[in-house]
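Novice: let's see this in three dimensions:
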Amino acid sequence: MCVLDSHILTFENLSPYVASERCPDAAPSLLDGDAQTPVSTCTDQIPGRSAALTDHSIGRWLPERLSSGTSPPTLCSHNMLPLRLFFLGTLLGTTVTLASTLPFQNLGLNVVGFADEPRDWLVLDRKGTTLDRTVKHEGAFSLKLKAVSSGQLAGISWNAKPWRGQTVVLSGWFKSRQSQATFLFETCPTESCPGDGHTPLSGTHDWTNFSLTLQIPQTAEMLAVGIRVSSGTLWLDDLSLTANGQPIAEAPPFMGPDATELAWLKDNSQPLRTETAAPDQSSADDTDLAPLGAVVGHARLIGLGEGTHGTHEFFTLKQRMVQYLVKRQGIRVFALEANAALADTVNAYIQGGPGKPESLLAGTVWHTEEMLNLLKWMRLYNKTTQNKLILTGFDLGFNSNLSELNVIQELVATVEPTYLSKVQDLLTSMSRDYYYTYAPINANKTANYQADRTMAETILLHFEHQKALYQHMLSVEQYQLLLRYVTRVWQFTGMPLYGPYTYRDRMMARNLEAIAHQYPGKKIVVWAHDVHVGRFPGRMGELLTQDLGAQYAVIGTMFGSGRYTAGPGIGQPLVEGNLAPPMYLGSIEQAFSQVGAPFFLDLRTTRSLPAAWLNREQDMRVTIGTSVAPFDVVRGNLAHLFDAVAFVPFSTSSKLLK
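Specialist: Sure thing, here's the model as predicted:
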């Protein structure tokens, strides 16, 4: 037996980040390259908010504003995390429930996920990481990692709480050929990950038994296992765990519903039509959407999610849902996952204003024929009623070219020309410092980003202090618009400091609360990605549920396989035709695909047999956003995440406007 020295092991590049409860707005450090030193450690508290801003803050999720001379919360992360893997970690890692047995992790490497890949393992590069049917120690497969251009990385993680205070040993078998590799076995505690040890392996070895030992501290949140191969080839097989010398039982994999459960699904799923919605809703048949009305009930906010931002069927189905909710539920406010100034421009069009609708959403995921049809319908509907539809936006923006800044300059030039240079300084600085929603955090620019944030806060404070002057020169509506736009700019300056995930969702939840205050008594449709509207830990849907309870209803959308529109990488232009292969046996989508047609399922009815399998954690694909991610899978409780789900077996690409 080969025992590897593992007193402190580093799960570099893969372990999910677990935010400290004492640092709720902390974000991962995403450095360029393979940096091996932490950026910082987590501070114990967030700097205090300026007292003058108290009345302007709505909702308990507004992070503390940073006064001049303070610094942002430091980063609770260790090493560079690939952005995609961090995103999955924040969803997958934090949704694992506390259990006395280990949730299924595929330690034996004998359960197949996507073609020739181990189910439930996160894989960095699919070109060189596969299940090997020929070279194996025992069972059906081994995990083969062959370094290609950038090396190989694969791993898993789970909740560490059941094993706090115990000695956990990971054992297994490896075989290598001219390999340089690192075994990774680590705990991620409450405040930071250690980041100061790893277990290297080099050379050529026949099948060799190994063990790695960890003393699990009382602060541990996650346990993470992985293997990184920088050159050569390595095989891994037959992993197992013990705690204080006793075997840790691994739960069996869910391999899909049995015959009785599948029969229940088919009997309770309501058929849906996904054809393009009729321009005149009064003549359309919407009887298939009656179950939607039952789920929505008396909810004030209705989240309509989408598993991708580029599925034709999602757009057409959601347009029909919006038309149904307008007709049957009296919905009048439509909140879009878009920044405020962009949404206000679109709203001017649907109110009957001038402009070419084809150009209104250029540069966004909404620049599609399907969304254009929805906008034209909203404009047409508004011509028939005095109780008009309103479109608004609750997102922060996607790059530093914020259209809010242009409007702010126009209003300031009217009221206070001498202050215009302050706004222009912020615009110049933000244009110089790279901003993009999903860009990695660049610790080398922290001072620049903090300076931008301080400038934005100073400008907002100035407008609040000069309320009398601005309300004298502007209408009440214009002054409120000015405050709202500067607030959104200030929110956006936090993206490169706190990251694009829980921080962004907190801000969007706060903005939706502000919209609800702006339109008292009106029901609001919230159009966004499943990850935002769903009750994922720390995300917008969970925060809204905590505050609104049954006043927030959420419908997710999912698909089995097909094509979709997205960018090939972060920040790259959208293209049609990206392929998403069928989900594997044991996933929610594979089970749903057996129904054979689009359907709507009320998940509030899944608390008892034979539907209870939908009320426990399962694998699902809900992470395709603006860029391709067809293999990214999270594990979650579907009946907790959504009140209902609409499913289409096949996705086709949304049609981009030229």
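Novice: for the rest of this, base every contact and every neighbour count on C-alpha atoms.
Specialist: Will do.
Novice: neighbours around T260, how many?
Specialist: Neighbour count for T260, taken as other C-alpha atoms under 10 Å: 11.
Novice: do you know how far D452 is from R504?
Specialist: Distance of D452 to R504, given as C-alpha to C-alpha, to the nearest Å: 17 Å.
Novice: please disregard the earlier target; I meant L304.
Specialist: 18 Å.
Novice: just I570 next, same as before
Specialist: Note on I570: its distance to R504, by C-alpha to C-alpha, is 17 Å.
Novice: contact partners for the residue nearest to V648 when sequence neighbours are not counted?
Specialist: Nearest non-adjacent residue to V648, counting by C-alpha to C-alpha, 6 or more residues apart in numbering: P598, 4.4 Å away. Contact analysis of P598 by C-alpha atoms under 8 Å, 6 or more residues apart in numbering lists P271, L272, R273, T274, A646, F647, V648, P649.
Novice: what about 10 Å?
Specialist: 269-274, 313, 558-559, 592, 646-650 (C-alpha atoms under 10 Å, 6 or more residues apart in numbering).
Novice: A550 now?
Specialist: V296, G297, H298, A299, R300, L301, L544.
Novice: out of those residues, who's nearest W163?
Specialist: When the contacts of A550 are ranked by distance to W163 (C-alpha to C-alpha), L544 comes first, at 32.5 Å.
Novice: in a helix, that closest one, correct?
Specialist: Yes - if the criterion is DSSP: H, G, I helix; E, B strand; the rest coil, then L544 is within a helix.
Novice: second chain to compare with the first, below:
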Amino acid sequence: MRTIAIIASLLITNLIFSQENKSTLCLPMFNSNSFSFELDTLESSESDVSYLIDKNYQIDLDETQFIDGKKSVGITGLNQDSKTYATLSLTVPIKIKKNAHIVLSVWVKTDSLYGVNSIAMLRLMGHRDKDTGTFPLFKFGEKTLKGSEDWTQITLAAVVKTDENFIVLSGLMQGKGKAWFDNFELKIDGEDIKNVSFFKDNNQLNTVTNTLSKYITKIEDNNLEQVSNFISNQNSKVRIIGLGEATHGTSEIYSYKSDLIKTLIKNNNVTKIALEAYYTNTEDLNTYILKGEGNLKKILANIGFWSYYTIEFKELVIWLKNYNKKTNNKIIIVGVDSQSGGNALKILTERTKRNTHISTILKELKKDSTEISDKIRISNSILQELIKTNQDKNIIMNARELSQSYFVNQYKGLKYTSVRDSLQAFNIGNVEKELASDEKMIYWAHDQHIRKKPNSAGGFLNEKYKDRYVNVGFLLENGKYSAVDKDTKKLDSDNDLKLVKCTSLENLMGKYNYPTILLNSKSALTDPYLKNNLFNKLLVKRSIGALETNYQFISLNNDPNTFFDLLIYIKDSNPSQLIK
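Specialist: Have a look, this model is predicted:
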């Protein structure tokens, strides 16, 4: 019985999503050339090869030594006394069931490998357990090589203790000398993964696309009332609507979000828009849409996020200003982000300058010598004092943003992201409390924030509000996007969307030959056939932040509670139109 749930087609770059036997160009989730290192570079964005070295090691593709093909990977050790080691790894995106038998092998050659801890060996890893920090799947091969050895195949076998979503195959080398690695091979219950494709055959693919078609709707003439109607048909107590974006710099996404907001305001009684932006930096924006005061171009520039400095967003702001002129039920915009970089300290200092006590304390926050722990304590004490003395709401919001920015800045990596998102969810919750019983609000942010994934803002909102939180994400297939160049740090509109992955929702939506599609993913996830034949697989979707990147796809968890309620697919797109 096959225990492999999914891996991308490893031998071909198309066909796995071809309908009616028509091939479609797409990238496999995993490049089979990675197994034998027949790559142009080790840094190729189309491979899952990675490596970890320090000053004691060098690593490169070697065309002079190989077991077959034309290349291997050579690792050179420079220090016989090194206590570190070099790691060459392949990350294989594959679902493996508990109790499956794994056999992993690789060919290794060594030349004058010596030193106290000199060794070349094989390692297999799976997911790290979040609760214990350990790896349920973690094993070293028993055979090791030292000195000078000709090409030798080393093998390890293991039984999977828990379900795995990916595994990491690694060659390790320590000491002085050189080791070459070539031709990784992986078998699950005797089946070589190179022979496994995303779908069993075209019949299964056709059944999947036919079944999924029940949950897709062609969006005609940018008519987004379909989305509005879906939200209306949900629990009547829906309070928060998350509107995402697959990239921060796509014109069509911002236009669709703008049109959707207009529809939701007219049809669904949306009265507030929470932006992935600083509260202090959006105060002038809110004043503009309420009173028409200020220079809009300067206001948008001062938000501090280039993604709002676009013609698409500018047109929405002007529409909101004109709408507010005609209604007593005013639309309000508020920033809910908490990362450092806003104007909270500057504005709070200005607004509390007559309060000698607060002004004196704020001076401590301006000193570079003040430790982050002290800044957290001081800013929080200021916030609590302002709340107790019933200060103006804007002053309290300035102080809260300042306190949150210091709090989140003490963390790094995934912890930073999680804390930042938890604070966004907290701030959104405060905005929601101000809504009348029949009102709703928009949460405007990236797909990664609005998604219902645990530790994302959408995950926190989903946990608290359940069906009262609805989210809409985006899928992009072709085109260009605006982003900050990772080398020059300049904003650039000439960035390409990479070829879609064969295992992406974008590629699957492309089979229907519609320019724009609404996917009711919430309903599709409840379909028994799709749950067992599509959503149990390692699907991916495009996700790009503020920086230009070659790594444009992220995995989608098949748990319905962590997904999107609706997804809007756009076949061809263009970069955001930046304000000149």
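Novice: so after superposing, what's the score?
Specialist: TM-score of the superposed chains, computed with TM-score structural alignment, normalised by the length of the second structure, equals 0.74; 513 aligned residues with a C-alpha RMSD of 4.5 Å.
Novice: before we move on, the earlier item: okay, I570 and R504 of the first structure: which has more neighbours?
Specialist: R504 (23 against 17).
Novice: report the contact partners of the residue nearest the centre of the first structure.
Specialist: The residue lying closest to the centre of the first structure (C-alpha atoms, centre = their mean) is V531, at 4.6 Å. Applying C-alpha under 10 Å, 6+ apart to V531 of the first structure gives the contacts 91, 305-308, 501, 505, 537, 539-541, 556, 622-625, 641.
Novice: what do you get for N99 of the second structure?
Specialist: N99 of the second structure neighbours (C-alpha under 10 Å, 6+ apart): T3, A158, V159, V160, K161, T162, D163, D189.
Novice: between which two of those is the distance greatest?
Specialist: The largest separation in those, counting by C-alpha to C-alpha, is between T162 and D189 at 15.1 Å.
Novice: any idea what K537 of the second structure aligns with in the first structure?
Specialist: When the first structure is aligned by TM-score structural alignment, K537 of the second structure is paired with E617.
Novice: okay, now its match: neighbour count?
Specialist: Going by other C-alpha under 10 Å, the residues that sit close to E617 of the first structure add up to 20.
Novice: for it, give its distance to V634 of the first structure.
Specialist: In this view, E617 of the first structure and V634 of the first structure are 10 Å apart by C-alpha to C-alpha.
Novice: Q478 of the first structure now?
Specialist: 43 Å.
Novice: which one of the two is surrounded by more residues?
Specialist: Comparing Q478 of the first structure with V634 by other C-alpha under 10 Å, the one with more neighbours is V634, at 23 against 14.
Novice: with adjacent residues omitted, what lies nearest to the more buried one?
Specialist: Ranked by C-alpha to C-alpha, 6+ apart and with sequence neighbours excluded, the top spatial neighbour of V634 of the first structure is L92, at 4.9 Å.
Novice: ditto for D619 of the first structure
Specialist: Excluding its sequence neighbours, the residue lying closest to D619 of the first structure (C-alpha to C-alpha, 6+ apart) is R635, at 4.3 Å.
Novice: just F314 of the first structure next, same as before
Specialist: That would be E306: by C-alpha to C-alpha, 6+ apart, it lies 6.4 Å from F314 of the first structure.
Novice: residue in the second structure paired with the residue nearest to the centre of the first structure?
Specialist: By TM-score structural alignment, V531 of the first structure lines up with Q448.
Novice: in what helix or strand does that match lie?
Specialist: Per DSSP states H and E, Q448 of the second structure falls inside helix 447-450.
Novice: for S148 of the second structure, same thing?
Specialist: Judged by DSSP H and E, S148 of the second structure forms part of strand 147-159.
Novice: skip ahead from that strand and say which helix or strand is next.
Specialist: Remark: after strand 147-159 of the second structure, the chain's next helix or strand is strand 167-188, criterion DSSP H and E.
Novice: C-terminal to that next one, what's the next element?
Specialist: Toward the C-terminus from strand 167-188 of the second structure - assigned by DSSP H and E - lies strand 191-192.
Novice: that next one vs the first structure, mean deviation?
Specialist: Once fitted to the first structure, strand 191-192 of the second structure is off its aligned match by 9.5 Å on average (mean C-alpha distance after the TM-score superposition for the first structure).
Novice: how far away from the center of its chain is that strand?
Specialist: 31 Å (C-alpha atoms, centre = their mean, to the nearest Å).
Novice: try stretch 382-399 of the first structure
Specialist: 24 Å.
Novice: equivalent analysis for stretch 435-452 of the second structure, please.
Specialist: For stretch 435-452 of the second structure, the distance to the chain centre is 18 Å (C-alpha atoms, centre = their mean).
Novice: give me the distance between the two termini of that stretch.
Specialist: For stretch 435-452 of the second structure, the end-to-end distance is 22 Å (C-alpha to C-alpha).
Novice: thank you kindly, that will do.
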